[in-house]
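Student: Give me a 3D structure for the following:
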Amino acid sequence: MKAMILAAGHGTRMRPLTDHTPKPLLQAGGKPLIVWHIEKLARAGFRDIIINLAWLGWKIPAALGDGSRWNVTLHYSDEQSEGALETAGGILKALPLLGNAPFLVVNGDVWCDYPCLPYALPEHDLAHLVLVNNPAHNPQGDFALSNERVANAGEPRYTFSGIGYYHPALFAGLSAGKHPLAPLLRAAMDAGQVSGEWFAGDWRDIGTPERLAELDRDLTANA
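Tutor: Got it, this is the predicted structure:
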């Protein structure tokens, strides 16, 4: 199974830290955020990892190289000429690198101790989402979870972690360009094609300098 790390966002909420550094290269616990993901994926057995690029994107391959230091191969999907294509648009552009089998996608701006192991999508499903408890900045949650199925409506409601497994067919019919992921997921949920799980471990949306500083303190203290 291949994996993709979403790293094309502008990181406007992280300014001024992201004025000259792409958010995935901001450091916490002595290493860039994206390196935490690469190390975890490598430990889980992933060997091909795709990273999309946009804002200051050239700095990411300059810092990470080909991935050989982690015993993985890094592939880059360059969106710099188009501007960030949003989540679904970025995945669509990267599909030639991801191939025809289901794959894992991880948001580059989260930190989580979810193991990210390869996962076999149930037959006929288009996605499997990892959901977490609702943080203070998203108290209403995103989706409902019941009997390992994810739905638009219902209780209890959880927050999408930014970690998901997708079948390429989820993106069928999309034209090249900017596309958000949520409408595709909601349509698949209505068709009963999205499974999910609740993860109760440590998950953080590193969306502000304050959250980054808090993560850095915690990781440094636990080193």
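
Student: Please make it C-alpha for all contacts and neighbour counts, starting now.
Tutor: Noted.

Student: Please point out which parts of the longest strand seen in the chain sit buried.
Tutor: Counting by DSSP state E, the longest strand found in the chain is strand 157-166. Across strand 157-166, burial judged by 16 or more other CA atoms under 10 Å covers 157-166.

Student: Pipe these into a markdown table and attach distance to Ala176 per row.
Tutor: Below are the buried residues of strand 157-166 laid out as a markdown table (distance: CA to CA, whole Å):
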| residue | distance to Ala176 |
| --- | --- |
| Arg157 | 32 |
| Tyr158 | 31 |
| Thr159 | 28 |
| Phe160 | 25 |
| Ser161 | 26 |
| Gly162 | 22 |
| Ile163 | 23 |
| Gly164 | 21 |
| Tyr165 | 21 |
| Tyr166 | 18 |
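
Student: and the residue nearest to Ala127 when sequence neighbours are not counted, what does it touch?
Tutor: Leaving aside its chain neighbours, Ala127 sits nearest to Tyr166 (4.5 Å; criterion: CA to CA, 6 or more residues apart in numbering). The neighbours of Tyr166, taking CA atoms under 8 Å, 6 or more residues apart in numbering as the test, are 102-105, 121, 126-128.

Student: what ranges do the strands span in this structure?
Tutor: For the chain, applying DSSP E gives strands covering 3-6, 27-28, 31-32, 48-53, 73-78, 103-107, 110-112, 127-132, 143-146, 149-151, 157-166, 194-199, 203-205.

Student: Which one of those lies nearest to Ala213?
Tutor: Proximity to Ala213 (CA to CA) singles out strand 27-28 among the strands of the chain, at 7.5 Å.

Student: which secondary structure elements does that closest one contact?
Tutor: Strand 27-28 sits against helix 209-222, with contacts defined as 3 or more CA pairs under 8 Å, 6 or more residues apart in numbering; DSSP states H and E.

Student: helices or strands next to the helix it packs on in the packing?
Tutor: strand 27-28.

Student: ok, residues contacting the strand it packs on?
Tutor: By CA under 8 Å, 6+ apart, strand 27-28 touches 33, 212-213, 215-217, 219-220.

Student: For the closest residue to Lys178 other than its chain neighbours, give its distance to Asn222.
Tutor: Take Lys178 and drop its neighbours on the chain: the residue closest to it by CA to CA, 6+ apart is Leu85, 4.2 Å away. Look at Leu85 and Asn222: by CA to CA, to the nearest Å, they are 36 Å apart.

Student: If you count surrounding residues, which of those two has more?
Tutor: The residue with more neighbours, out of Leu85 and Asn222, is Leu85; 23 against 8, by other CA atoms under 10 Å.

Student: and Glu155, what is it in contact with?
Tutor: If you count contacts by CA under 8 Å, 6+ apart, then Glu155 has 144-146 around it.

Student: want to put them side by side, so please do this one too:
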Amino acid sequence: MKAMILAAGRGERMRPLTDTTPKPLLNVGGIPLIGHHLQRLQAAGFRDIVINHAWLGQQIEATLGTGRAYGVNIRYSAEKEGGLETAGGIATALPLLGCKPFLVINGDVLTDIDFAQALNIGERIQQTGKLAHLWLVDNPQHHPEGDFSLTQTGDVTEQQPYNPTLTFSGVGVYHPALFNNIQPHTRVKLAPLLRTAIQTDQVSGEYHAGYWLDVGTVERLNQANQWVIESGGE
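Tutor: Below is the predicted model:
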């Protein structure tokens, strides 16, 4: 299975840090934020990684190179200035990802989700005809309304009275067919695609009770550093 790390965001809320450094390269515990994903992916058995980029993307390529230092093989999907949003970025990178389900991780989160689970989930997606599997987490203070809920059978839903509402972690396994109707190099958000697939019961999910942090502000960058120092990132 291949994995993709989304790294094309501008990081507006992290300015001025991101004026000269792309957010995925900000230091967390002595290595770039994106390096924590690469380490965990390698430990989980992933070797082929795709990274998209837009803002200061050449810095990402220059820093990570082929991925040899992390024990993985990295290929890059460069986007136009401003990026293509999540679904647009994934659709553009499909030639690098292949025709089987793949794991996608937001480059600006820090989490101890076990990426090795994705290997079995990808097989299950192919067998069941699902289009996606999402990891959901407790709602953070900055997103108290959440995104989706889980049914007792493990499907993701927006319908009530399923409670509690949870937040999408930014980590999911997707079948390429989810992006069939998106033209490469066009700006398309992921949420509408997921909501359409949810309405036809094509999205499964699970609750992650472990560590997860959206590293979207300088304050949360400091929290990420503190967690890595205290836990060793484990």
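
Student: for the buried residues of strand 157-166 of the first structure, which one is nearest Tyr114 of the first structure?
Tutor: When the buried residues of strand 157-166 of the first structure are ranked by distance to Tyr114 of the first structure (CA to CA), Ile163 comes first, at 8.9 Å.

Student: With distance to Asp66 of the first structure and neighbour count added, can I get the contacts of Glu155 of the first structure in a markdown table?
Tutor: Shown next, in a markdown table, are the contacts of Glu155 of the first structure (distance: CA to CA, whole Å; neighbours: other CA atoms under 10 Å):
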| residue | distance to Asp66 of the first structure | neighbour count |
| --- | --- | --- |
| Ala144 | 39 | 20 |
| Leu145 | 38 | 22 |
| Ser146 | 41 | 15 |
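
Student: so which of these comes closest to Asp190 of the first structure?
Tutor: Of all the contacts of Glu155 of the first structure, Ala144 has the smallest distance to Asp190 of the first structure: 12.0 Å, by CA to CA.

Student: Could you export the strands of the first structure as JSON lines, including distance to Leu181 of the first structure?
Tutor: Below are the strands of the first structure laid out as JSON lines (distance: least, CA to CA, whole Å):
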{"stretch": "strand 3-6", "distance to Leu181 of the first structure": "12"}
{"stretch": "strand 27-28", "distance to Leu181 of the first structure": "27"}
{"stretch": "strand 31-32", "distance to Leu181 of the first structure": "25"}
{"stretch": "strand 48-53", "distance to Leu181 of the first structure": "15"}
{"stretch": "strand 73-78", "distance to Leu181 of the first structure": "17"}
{"stretch": "strand 103-107", "distance to Leu181 of the first structure": "12"}
{"stretch": "strand 110-112", "distance to Leu181 of the first structure": "17"}
{"stretch": "strand 127-132", "distance to Leu181 of the first structure": "11"}
{"stretch": "strand 143-146", "distance to Leu181 of the first structure": "14"}
{"stretch": "strand 149-151", "distance to Leu181 of the first structure": "15"}
{"stretch": "strand 157-166", "distance to Leu181 of the first structure": "11"}
{"stretch": "strand 194-199", "distance to Leu181 of the first structure": "13"}
{"stretch": "strand 203-205", "distance to Leu181 of the first structure": "17"}
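
Student: follow-up on the earlier one: of the contacts of strand 27-28 of the first structure - the most surrounded one?
Tutor: Neighbour counts for the contacts of strand 27-28 of the first structure (other CA under 10 Å) peak at Leu212, which has 23 neighbours.

Student: and that residue, what is it in contact with?
Tutor: Contacts of Leu212 of the first structure (CA under 8 Å, 6+ apart): 28, 206.

Student: which residues does Ala127 of the first structure contact?
Tutor: So Ala127 of the first structure contacts 121, 164-167, 170, 185, 188, 193-195 (CA under 8 Å, 6+ apart).

Student: Tally up the residues packed near the aligned partner of Gly207 of the first structure in the second structure, please.
Tutor: Superposed on the second structure with TM-score structural alignment, Gly207 of the first structure falls opposite Gly216. The number of residues packed near Gly216 of the second structure is 15, by other CA under 10 Å.

Student: now Ala153 of the first structure
Tutor: Close neighbours of Ala153 of the first structure, defined as other CA under 10 Å, add up to 13.

Student: do the same with Glu214 of the first structure
Tutor: Glu214 of the first structure, neighbours per other CA under 10 Å, totals 13.

Student: For Ser161 of the first structure, see how far away it is.
Tutor: Counting by CA to CA, the separation of Glu214 of the first structure from Ser161 of the first structure is 18 Å.

Student: same thing with Gly45 of the first structure?
Tutor: Gly45 of the first structure sits 21 Å away from Ser161 of the first structure, going by CA to CA.

Student: With Gly173 of the first structure instead?
Tutor: Following CA to CA, the distance that separates Gly173 of the first structure from Ser161 of the first structure is 26 Å.

Student: I'd say Arg13 of the second structure and Asp214 touch.
Tutor: No. If you go by CA atoms under 8 Å, Arg13 of the second structure and Asp214 don't touch, sitting 11.9 Å apart.

Student: quick one: which of the two has more around it?
Tutor: Each of Arg13 of the second structure and Asp214 has its neighbours counted (other CA under 10 Å); Asp214 has more, 18 against 11.

Student: which residues touch the closest residue to Leu94 of the second structure other than its chain neighbours?
Tutor: In space, not counting the residues next to it along the chain, Leu94 of the second structure is nearest to Pro176; the distance is 7.2 Å by CA to CA, 6+ apart. Taking CA under 8 Å, 6+ apart, we find Pro176 of the second structure in contact with 94, 98-102, 131.

Student: likewise Leu145 of the first structure?
Tutor: Applying CA under 8 Å, 6+ apart to Leu145 of the first structure gives the contacts 151, 154-158, 196-198.

Student: likewise Ala177 of the second structure?
Tutor: For Ala177 of the second structure, the contacting residues are Leu131, by CA under 8 Å, 6+ apart.
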